[in-house]
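Participant: Below are the sequence and a predicted model for it; my questions follow.
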Amino acid sequence: MTDSKMKSQSLQKWFSVLLLIALIVVLGVLSTRFSAAVDWTAGNRNTLTEASQAQLASMDGPIIVRAFVYSGDPLRREVEQDFGRYQRAKPDVELRFVDPSTQPQLVREFNIRQPGQIVLEYDGRRETIPGTTEPMVTTALQRLAVSGEQWVVFLTGHGERSISRAEDSLAMTAYANALRERGLKVQTVNLTETPAIPDNTSVLVLASPERAYLPGEIELVRDYVAGGGNLLWLADPDHPTGLAEVAAELGVTWLDGYAIFPNYQVIGTGHPGFFAATQYPSNPVTQGFDQITLFPLVRAMAVDPVNDWAMQPLLVASDAAWLETGDITSGTVALDDDDIPGPLLIGATLTRDVEVEGKNITQRVALIGDADFLSDLHLTELGNQGFGLNLAQWLALRDAQLNIQVPAAPDTEIVISPWGGKALVVGFVIVLPLLLLLVGVGRWFLRRRR
C-alpha cells in the first residue's frame, strides 16, 4: 500500500471521527433546547387530562406557582416536571421556587406550615396545597377561578339527607365535601330554628324530605324561588314530596310510584328499579358529559311550565319503562292499566329570566326523581359524582366549571392475590437462588471435566 493511499485512509478516518463528534455535539445542543416525552402509562396519567386543560383554558391571566422547597432538594425536580405539564398547556403559568431557609419573610407572609407546600395565586386569590398531583392542583385551580363566596344551602329538620353523618351510607357527606373541594361553601339550615333562607344562598337544596314542611317554611321556600333563587329538588319515591305550593309555582307534578326498567338484566344494573342513564337529551348540564349514571329507585314527574319557566328534559327513561303505581315488594311487577307507560321524565331543568335588585339574571331549577345517586353509598359509582357536581356548578352559574373532574389513574396500584404474593415470595426467595446455585455448580463441573 502506497504512502498516498495510507494518508488518504487516515484522513478519512479522522474526518469520520470529527463528523461523529460534531453530530454528538449538535444532538447535545438540540437536547437542551427541545424535549419530547411519551406517556406509556394506562390512562396517560403523566399527561395533563382534558379536564385540567379545560380548566386552564377558562382562566384568563397568569397563574403564579410558589413552591416552598429547599435548594438542592430532589423535590424541586418533581415539582418542575409536574407543573411543566401545566406550563405547556398554559404558557403564563409561572413557577417560582422559594427556599424557606433563606426567605423566612415569605414563609410568614404565605403562612407556610411545612416545607414542600405549594401556593397557587390567580387574580389576587391564593390557595395552598400540600402536593403536586393533578387532582390536587386542578381542584385548587377550580377554587381560584371563581371570585366571591357561593353558598350551597341544604335544608334540614324534615328527614332530609344529612351532609355530616359519615357513618350513614345514605347521607350526602362525600358530595358536600366534593362541593367544598370545588370552592363552593356548604351549610345546613333548619327553617324551624332559623326562619330565614340566607341572603347569600346561591343554591338551595331540598334533599328528599321525609316529613311535611310547616306552612311558614313552605312560604319561605316560595319566597326564595319567587325572588330568583336557584333550586335543586331531589325527590325519592319512598315518601310524599310535600311542598305542593312550590311545585305548583314551578309547574311540576311529582308522580307517585316506582319507575320499572324491564331491560335491567341486559344492562346489568341488577334490579328492575335501577335507572342507568346512558344517553342524555340536549341540556346544558350534560353538554359534553359522556359518563353513565346510576339512579337507584326513581320516580317520574310531569312538567307543564308556568310563570315564564322554560323546561328542558335532563333524564328520560325509554318507552320500555313504566311507572309502577302498585306494590313492588311482592317480587313480581307487570305493566297494567293503573301504571303509567314510558317514556318517563326522571329529571328536568327549568330556567327563566327575572329581575333581581335591578339586574336581569337567569334563574335555574333542577328536578331529579331520586336522591340516592348522591348518597355516600352510590356517589362513586360510574359518573354519579360528575353528574352531581355538574348540577351544582350549573345552578351556581359556574358554567365554565362543568365537566372538570380529573379521573383517578387506573394503574397506581398493583393488586396481587394471596396466592400470587406467596408465589412471588417462593420464586424470589427460594427458586431464583436455587437456579443461580445450580448454574454455578454446573459451570464448576464443566470446568473440572476439561
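Facilitator: Perfect, I can see it now. The shown structure was predicted, so the numbers you read here are calculated from the model rather than taken from an experiment. Residues are numbered from 1 along each chain as shown.

Participant: Please count neighbours and contacts with C-alpha atoms only from this point.
Facilitator: OK.

Participant: List the buried residues of the stretch of helix or strand Ala22 belongs to.
Facilitator: Per DSSP states H and E: Ala22 is located in helix 3-33. Buried residues in helix 3-33, counting neighbours by 16 or more other C-alpha atoms under 10 Å, are absent.

Participant: Same question for stretch 347-367.
Facilitator: For stretch 347-367, a neighbour-count test (16+ other C-alpha under 10 Å) marks 347-351, 354, 362-367 as buried.

Participant: which of those sit farthest apart?
Facilitator: In these, the most distant members under the criterion C-alpha to C-alpha are Gly347 and Val354, with 22.9 Å between them.

Participant: Endpoints of stretch 233-249, how far apart?
Facilitator: 13 Å (C-alpha to C-alpha, to the nearest Å).

Participant: Now do the helices in the stretch 1-150 of the chain.
Facilitator: 3-33, 50-57, 75-89, 104-109, 134-145 (DSSP state H, counting those that start in this stretch).

Participant: helices or strands up against the third one?
Facilitator: Contacts of helix 75-89 with other secondary structure elements, assessed using 3 or more C-alpha pairs under 8 Å, 6 or more residues apart in numbering; DSSP states H and E, are made with helix 50-57, strand 93-98.

Participant: Quick one: closest of the ones you listed to Ser10.
Facilitator: The closest of the helices and strands packed on helix 75-89 to Ser10 is strand 93-98. By C-alpha to C-alpha, the value is 52.5 Å.

Participant: Point out the other helices and strands that the closest one packs with.
Facilitator: strand 63-68, helix 75-89.

Participant: and the angle for it with strand 63-68?
Facilitator: 20 degrees (axes from the mean of the first three to the mean of the last three C-alpha atoms, to 10 degrees).

Participant: And the contacts of strand 93-98?
Facilitator: 62-70, 76, 80, 83, 86-87, 106 (C-alpha atoms under 8 Å, 6 or more residues apart in numbering).

Participant: Which one (most neighbours) among those residues?
Facilitator: When neighbours are counted by other C-alpha atoms under 10 Å, Ala67 leads the contacts of strand 93-98 with 27 neighbours.

Participant: quick one: that one from Glu121, how far?
Facilitator: Ala67 is 11 Å from Glu121, by C-alpha to C-alpha.

Participant: what's the burial count for Leu391?
Facilitator: Using other C-alpha under 10 Å, Leu391 has 20 neighbouring residues.

Participant: Please compare the first structure with the one that follows:
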Amino acid sequence: MFLEGHGERSPLGQANFDLGQFGQELKRKGVNLALLNLAKTPDIPANTTALVIAGPRANLLPGEVGLIQDYVKKGGNLLWLADPGDQHGLQALAEQLNLTFLPGTVVDASTQLFGIDDPTFALVAEYVHHPITADFKELTLFPVAAALQSGKDADFHATAVLRTLARSWTEIGPLKGDIRFNADSGEKEGPLTIGYAWCATCRRPPPRLRKARPNKPNPANNAFSCWATATSCPTPTWATAATSTWA
C-alpha cells in the first residue's frame, strides 16, 4: 500500500522522480500494489501487508501522521523512503522510532573509482546478515541520501542495514565545485548509516558484515535516497527508512 496525496514517488509513474521500475519489479514478483490517500480514506485497511511512504513533498496532516503512528504501534509493516531535508510533518514518526536525520546530503569520494562524477551517490559495499539484505551480493548506489542515527529505545531494536564507506561524509555546503569534508561546520565523516531496520519486540546480537562482490554497482532504484522500513516481530518490524575530498 503506497501513500499518496503529498507528492510522493509513485510506483506506477515513469518520471525519474518516481518508483516505476520498483513497482514493475514488485508486480513481477506477484505483489499487489494499491494507493492510499488518507484524506479520502481516513483509515489504513486491516489487510495492508505493508505501508510505503515514498518521499512526500508536501506536509502530512497531524491526523494522517497519527494514523501511521497507530499503525506502527500495532505492529504494522512500514517502508519509509526519505529524502534529505524537511520530513514534511513526519517528525513525530521519526521520534516514535527514535530516529534522527543528520543535516546535509551524503557524498562519497569512493564512487569516483567507478567513473561517477556526481558526488551525491553513496556506495554500499558490505551488508549485515539480515532478512532485508539477505540477497544483496553486489555493490549498490544510493543517490541523494541522508545519513541517519538511531538511539536506544525500549520499544524498538534498531539494526543498521545500509552503511556507506569511510570516504563518505555529510555535506552541508553547496554540492558543486571543490567539495571537501569540514568537521568545523558540523559535517559527519563516514562510515554513515543510510538505512535502518527496526524490530518491535525482538532482541538480537550485533550483526556480522559480509562483503559484496566487486562488480559494477547498480543504482538502488529510479531515484530514491535513503530508506526506512518498519515491521513487527515475529516477522521483524523494520524501519529503514541512506572521506575527505571530492574534486
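Facilitator: Done, it's in. Since we're looking at a predicted model, the values are computed, not measured.

Participant: Can you give me the TM-score here?
Facilitator: The TM-score (TM-score structural alignment, normalised by the length of the second structure) is 0.77; 214 aligned residues with a C-alpha RMSD of 2.7 Å.

Participant: Looking at the helices and strands packed on strand 93-98 of the first structure, spot the one closest to Phe15 of the first structure.
Facilitator: Closest approach to Phe15 of the first structure among these (C-alpha to C-alpha): helix 75-89, 39.8 Å.

Participant: hang on, the earlier thing: please flag which of the buried residues of stretch 347-367 of the first structure sit within strands.
Facilitator: 347-351, 354, 362-367 (DSSP state E).

Participant: Output these in TSV, with distance to Phe15 of the first structure appended to each entry.
Facilitator: TSV is the format used below for these (distance: C-alpha to C-alpha, whole Å):
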residue	distance to Phe15 of the first structure
Gly347	77
Ala348	77
Thr349	76
Leu350	79
Thr351	78
Val354	82
Thr362	76
Gln363	78
Arg364	76
Val365	78
Ala366	77
Leu367	79
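
Participant: coming back round to it: and the helices and strands packed on strand 93-98 of the first structure as JSON lines, adding distance to Leu391 of the first structure?
Facilitator: JSON lines is the format used below for those (distance: least, C-alpha to C-alpha, whole Å):
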{"stretch": "strand 63-68", "distance to Leu391 of the first structure": "27"}
{"stretch": "helix 75-89", "distance to Leu391 of the first structure": "27"}
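
Participant: Out of the ones you listed, which gets nearest to Ala302 of the first structure?
Facilitator: helix 75-89 (45.1 Å).

Participant: Where does the lengthiest helix in the second structure end up in the first structure?
Facilitator: Longest helix in the second structure by number of residues (criterion: DSSP state H): helix 62-73. Using TM-score structural alignment, helix 62-73 of the second structure corresponds to residues 215-226 of the first structure.

Participant: Check the mean deviation of that stretch from the second structure.
Facilitator: With mean C-alpha distance after the TM-score superposition for the first structure, stretch 215-226 of the first structure departs from the second structure by a mean of 0.6 Å once superposed.

Participant: Now do that stretch: everything it contacts.
Facilitator: For stretch 215-226 of the first structure, the surrounding residues in contact (C-alpha under 8 Å, 6+ apart) are 191-192, 195-197, 231, 243, 245-246, 249.

Participant: quick one: which two of those residues are the most distant?
Facilitator: Maximum pairwise distance among the contacts of stretch 215-226 of the first structure (C-alpha to C-alpha): 22.4 Å, between Thr192 and Glu249.

Participant: all strands of the stretch 351-450 of the first structure, in order?
Facilitator: Remark: strands assigned in the stretch 351-450 of the first structure by DSSP state E, counting those that start in this stretch are 359-368.

Participant: got the residue ranges for the helices in it?
Facilitator: 384-395, 418-426, 432-449.

Participant: Against Thr253 of the first structure, how distant is the aligned residue in the first structure for Lys137 of the second structure?
Facilitator: Superposed on the first structure with TM-score structural alignment, Lys137 of the second structure falls opposite Asp290. From Asp290 of the first structure across to Thr253 of the first structure, the span is 29 Å (C-alpha to C-alpha).

Participant: same question, Ser8 of the first structure
Facilitator: Distance, Ser8 of the first structure to Thr253 of the first structure, by C-alpha to C-alpha: 98 Å.

Participant: With Leu19 of the first structure instead?
Facilitator: From Leu19 of the first structure to Thr253 of the first structure the distance is 83 Å (C-alpha to C-alpha).

Participant: Check Leu344 of the first structure too.
Facilitator: With C-alpha to C-alpha as the criterion, Leu344 of the first structure and Thr253 of the first structure are 13 Å apart.

Participant: any common contacting residues for these two?
Facilitator: In contact with both Leu344 of the first structure and Thr253: Met301, using C-alpha under 8 Å, 6+ apart.

Participant: Which of those two has more residues huddled nearby?
Facilitator: Neighbour tally, Leu344 of the first structure and Thr253, criterion other C-alpha under 10 Å: the higher count belongs to Leu344, 21 against 15.

Participant: Helix or strand: which one has Asn32 of the second structure?
Facilitator: Short version: Asn32 of the second structure belongs to no helix or strand, going by DSSP H and E.

Participant: Please say which position in the first structure it maps to.
Facilitator: In the first structure, Asn32 of the second structure lands on Lys185 (TM-score structural alignment).

Participant: same question, Phe181 of the second structure
Facilitator: When the first structure is aligned by TM-score structural alignment, Phe181 of the second structure is paired with Leu335.

Participant: One more: Glu4 of the second structure?
Facilitator: When the first structure is aligned by TM-score structural alignment, the residue opposite Glu4 of the second structure is Thr156.

Participant: list the contacts for its match?
Facilitator: 162, 188-191.

Participant: Show me just the buried residues among the residues you listed.
Facilitator: 162, 188-189, 191.

Participant: Between all of those residues, which two are at the greatest distance?
Facilitator: Ser162 and Leu191 (15.1 Å).

Participant: Distance of Leu90 of the second structure relative to Phe156 of the second structure?
Facilitator: Leu90 of the second structure is 18 Å from Phe156 of the second structure, where distance means C-alpha to C-alpha.

Participant: Looking at the two, which has the bigger crowd around it?
Facilitator: Each of Leu90 of the second structure and Phe156 has its neighbours counted (other C-alpha under 10 Å); Phe156 has more, 24 against 21.

Participant: List the contacts of the more buried one.
Facilitator: Contacts for Phe156 of the second structure (C-alpha under 8 Å, 6+ apart) come out as 97, 198-201.
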